[in-house]
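Trainee: just a sequence and a predicted model for now, questions to come.
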Amino acid sequence: MGTAAERQTEWARLVIDSFVRAGVDDAVISPGSRSTPFVIAALRHEGLRCTSALDERSGAHYALGQARSTLRPSLLLCTSGSAAANYFPAVIEASEAGVPLIVLSADRPPELHNCGANQTTDQVGLYGKHVRLFANLGEPREDARSLRAARRFVSQAVSEATGVKPGPVHINAQLRKPLEPVAAGDELRERVDSVLAEPLTQVHRARPLTPTLVEHVPALVVHAIVDALDAASRPVILCGPADLRNAMFVDALTELSERAAAPILAEMASQFRCWSQTRAFGAFDTIWRTDAGRAGLTPDFVLQLGAAPISKGWEELSAGTRIRRIVVHPWEWADPTSDAEAIVQADIGSLLSALGRAELKLERRDVEFAARFARAESIVWETADQVLAEPGDALTEAGAVRAVFDALPNPSALVLGNSLPIRDVETWAPPSEKLLVVHSQRGVSGIDGVVSAAAGVASCVEGPTTLVIGDVSFLHDLNGLQLAADVEGPLVLVVINNGGGRIFEQLPIAHDGDESWLPFFTTPHDADLASAAAIHGCEHRGARTIAELRRALEEAYAGRGCTVVEAIVPPKSALEQGLELRNRVQQALARKAP
């Protein structure tokens, strides 16, 4: 019916169109020849927004950012050889964080394998157990059954990527020259059109995956949590990192907290700490990192919502005291300490809605516990304000974080880099009624690809996006500026430049080892970040004082596109001010005896 080149062209058209019909809106394309049939099909499709990423590693993290913002997978397109291997860090992050992602890798045909052919390697099962599904598309064929099978592969790929445990999938496609599109004859094109006109297979699950839907939570699960709350004297609701769906249930969480007399302790990435009318406490990490805080404010039951908290204070508290705890997460066994009483695998919002209808008994409550926690919360933020005020206009790491937080537009998206930035925000940024959707890369907590991921988030939101990132992480992903430069924005990349990876100065290696070892951990540098920003035409503004930083942020938010705001701070300011804060809070709590 058609030549091999015609079949390949139509096959690619069918696959790309099927992805669009399955709900894929974005394709991130990296350059290469072998993927030409799919790239041209993607560029020709009016329903697909295509982004060019010169570096596959950056492109994959950009797609991750898009998926975190939309909860839908983006399609990654690359050529054969090492190209798909550069997706690996993002694939691992997607797998561990439960973020949907689809890799469509072009490959050489079977006759070019195992014979020394150029740009050829075994791509079958490249990502191992880190993908939810791997499939080889097979030879392009023109019979209706084979065309339907190709569409089924697509439907399965999107279904698995957005399944009960979302994550990455990998489809590998072996392509032959000629790779350029060839106009097919009427008969072949009409056959493909006929198959495309058929409805794409839908997947219906007992657990709905659409974010706006509320799933059924069994009464047995609700009763177990209610019984634990009823038996507790000092319950708390501890909220770890979670995706943006949580923001829709702030009111439900607030109602549960009030009815159960259980304080909400929310990390920034939980989506519960910064939202209209939030009642969350945010100083618990600092409180529990003091002896007085642990002694006076230890709960006897914890309802953990979301992933394991980042909080070191919680880590220290739970290491020294066995606390009854039930963990709620849509799919993950989020219990790294292996001491949870129960794991509830349910949508967090759905569970909160179900608990809101349950009858709770408060006879066993310590009626002063929540009030004592509120007093301690106030002490921490008052003390933090004092510590922040003492350097005056001189810029410190803590001062930079607070200034950025104060300047964040309302509403907006906030992306937090790993290592110190996400911890600095926990320590120095209080709960707020600003409407902030907060994204973090906590699957494997890497410092790679964070600039690219922030650009991906910004590409899918209306209004401003802010990234708070460390200097080493920023340097690790300079290629991400290529993608950031094309975002309409405003996209504001705030780089806390403390001259290296200063989190290692807060770890035992800093004082238990040879002093000459430390630079291999902190990786000090003299990089010119203004020149780095200029490579891709991003604006750059430097700041060494609070006033300069505020002015730089104001100008960046008033503009368009990407601006790198470099906050230059003393190397040890995070360590020194963090210690000072905890020492003062310890003294204040000991005096108040909460």
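Mentor: It's in.
Trainee: drop to CA atoms for contacts and neighbour counts, all remaining ones
Mentor: Fine.
Trainee: any idea how far residue 225 is from the residue nearest to residue 575 when sequence neighbours are not counted?
Mentor: Using C-alpha to C-alpha, 6 or more residues apart in numbering and skipping residues adjacent in sequence, the residue nearest residue 575 is residue 506, 6.7 Å away. Residue 506 is 37 Å from residue 225, where distance means C-alpha to C-alpha, to the nearest Å.
Trainee: what's downstream of the helix or strand containing residue 256, the next helix or strand?
Mentor: In the assignment (DSSP states H and E), residue 256 maps to helix 250-260. Following helix 250-260 in sequence order, the next helix or strand is strand 264-266 (DSSP H and E).
Trainee: in addition, the following structure is provided for comparison:
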Amino acid sequence: MNPSTALATVLVDELVASGLTDAVLAPGSRNAPLALALHAADAAGRLRLHVRIDERTAGFLALGLARGSGRPVVVVTTSGTAVANLHPAVLEAAHGGVPLIVLSADRPPWLRDVGANQTVDQRGLFGPALRWFHEFPVSQRRSGQQAHWRSMIGRAWAAASGAAAVPGPVHLNLPLAEPLLPDADPDWPEPLVGRGGPWTTAVATAAADGPAVPAPEPGERVLFLADLTHPWTALVADAGHLVVTEAGGAAGRAVLGTGMHLLAAPAFLDRARPDRVIVLGRPTLFRSVQALLADPRVTVDVVAHPAGYADPAGHVRAVAPGLPDLTEQPDQQWAARWRDADAAAGKAVSDVLDGLELTSSTRLARELVGLLADRATLVLGSSQPPRDVALATRARGGVRVVANRGVAGIDGTVSTAIGVALAAGAGPTVALLGDLTFLHDLTGLVVGPDEPRPDLTIVVSNNDGGAIFGTLESGRPDHADAFERVFGTPHAVDLGAAVTALGHRHTQVRTRDELARALDNPGGIRVVEVRTTRTDLPQTLSRLSEAVRAAV
């Protein structure tokens, strides 16, 4: 057996022993030993292999699988620009705390700096985004090497899983010398399979709930503020505490579904300002949230790992990974003021949205979340969809929200959604994306005939461009001459033709009833297109804001 084949065999064996269930492969020449080792493991039922022709798509598919399962997922590439195409996914994993292991093939060191084909310095490619990096030595035909190989897999697994810090991306670089394909000789100086390291247990038992932030004082005016996807949101709300969340009503029946509206109502906030805000995760969507967290009259504590929390204002008092004791309830008169305001604001929002058609992306978000089945997973793209969900949805339970909010890019969202769906449990997976986000990762729909296929519905709010820019400073009248071309960015793409060409089902819906029927049509990947408008979005958001302020 040649050394490159031996190295790849041991690495895949140790990854499986550590707990790997899914691996994503972007094929190439230099990574052939890894490709064959993964194929053999898949054929033996030891892991599930996913093959993609586009490395950026492969990276975000792995990210989605890791987000959906909570376990590290490996993405394997060949050398050169193939590795660089993983950078957006690596950045999202770094900022979003997602356990991702990059396994990149490389030329051996003697081919660097001499102009060899497809050879770049891959050792510092991802910079400070990594939790850990290691480059393996070039393997040789001798015994005694696999202890090091397996040990490095164990270290990588622990670092990606967050055993000592926040989960995130790890990069293992493998210089592979030719020959790269197996030869006729199966012999190696020592056995290559069957040794599982002790690291899996150590990772699994790493304390996730460690020290906690200070518990609420009796009668203290404490408001919990949760990010879009925090898993403890409903738990805190069900315990009787006030919770406002970037996921709006999609986060649970007991949350304040109009919380983002209330934070943007100055007169109400002046009357009902909290003494203290306990932040769950990393909320970044709304400026009103950042204003509250920067308010010197409010004490701010954060439930997060001290190595991975957000504090742009430099105002956070305490950070800890564990929830505080939830026994003490907030000031009841003050809490009733918030709940009464939430009820009034909810009616005001409904009154506005009831007068709109499904051509409004905000109305679409409300109807979609309301129609989701129990135990559904909702994957949200960036830009306007998560904001629409936060501002429009009625409080309900049974929905898990997933999104790439680490660096909040539109990259790879289709691939992320496919990964989440492949890793999901019994409930359905539905993604809500804007048209630009969808088109940005259209290659994510290229799924080979032998690859695992998810049950995934992708709902595309198609307004032929970037609606969110009309709500920002770029949408002011003084930029009108340039707006449509450089911000609105119309594309005029026939989404149905593109989806059909890539081998998937497409349907266009215009009403709530049609949307309901489309969601109740499972099987494979299907794209549900809703033609929405973008020119009226600023007016819709302004009407919602005015209605809430008048109501509270």
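Mentor: The structure has been received and is ready for your questions. Note that this is a predicted model, so its numbers are computed, not measured.
Trainee: quick TM-score on the pair, please.
Mentor: Superposed pair, TM-score by TM-score structural alignment, normalised by the length of structure 2: 0.92. Supporting alignment: 543 aligned residues with a C-alpha RMSD of 2.4 Å.
Trainee: now the counterpart of residue 564 of structure 1 in structure 2, what's its secondary structure?
Mentor: When structure 2 is aligned by TM-score structural alignment, residue 564 of structure 1 is paired with residue 527. Following DSSP: H, G, I helix; E, B strand; the rest coil, residue 527 of structure 2 is assigned to strand.
Trainee: identify the residues contacting residue 527 of structure 2.
Mentor: Shown in contact with residue 527 of structure 2 (C-alpha atoms under 8 Å, 6 or more residues apart in numbering): 457, 458, 459, 460, 499, 504, 505, 506, 507.
Trainee: in helices only, show me these.
Mentor: Assigned to helices by DSSP state H, the following of the contacts of residue 527 of structure 2 qualify: residue 499.
Trainee: I'd like the contacts of residue 527 of structure 2 as a markdown table, with distance to residue 56 of structure 2 appended.
Mentor: Formatted as a markdown table, the contacts of residue 527 of structure 2 follow (distance: C-alpha to C-alpha, whole Å):
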| residue | distance to residue 56 of structure 2 |
| --- | --- |
| 457 | 21 |
| 458 | 19 |
| 459 | 22 |
| 460 | 21 |
| 499 | 19 |
| 504 | 21 |
| 505 | 23 |
| 506 | 24 |
| 507 | 27 |
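Trainee: residue contacts, the most centrally placed residue in structure 2?
Mentor: Centroid check for structure 2 by C-alpha atoms, centre = their mean gives residue 404 as the closest residue, at 3.0 Å. Each residue near residue 404 of structure 2 by C-alpha under 8 Å, 6+ apart is listed here: 92, 96, 380, 381, 382, 413.
Trainee: still on that earlier bit, so between residue 506 and residue 225 of structure 1, which is more surrounded?
Mentor: Per other C-alpha atoms under 10 Å, whichever of residue 506 of structure 1 and residue 225 has more neighbours is residue 225, with 19 against 14.
Trainee: in a helix, the more buried one, correct?
Mentor: Yes. Counting by three-state DSSP, one finds residue 225 of structure 1 located in a helix.
Trainee: re earlier: and the helix holding residue 256 of structure 1, what other elements does it pack with?
Mentor: Helix 250-260 of structure 1 sits against helix 348-355, with contacts defined as 3 or more C-alpha pairs under 8 Å, 6 or more residues apart in numbering; DSSP states H and E.
Trainee: what span of structure 2 lines up against the following helix or strand past the helix it packs on?
Mentor: Sequence-wise, the next helix or strand downstream of helix 348-355 of structure 1 (DSSP H and E) is helix 369-389. Using TM-score structural alignment, helix 369-389 of structure 1 lines up with residues 334-354 of structure 2.
Trainee: the matching stretch against structure 1, how far on average?
Mentor: With mean C-alpha distance after the TM-score superposition for structure 1, stretch 334-354 of structure 2 departs from structure 1 by a mean of 1.2 Å once superposed.
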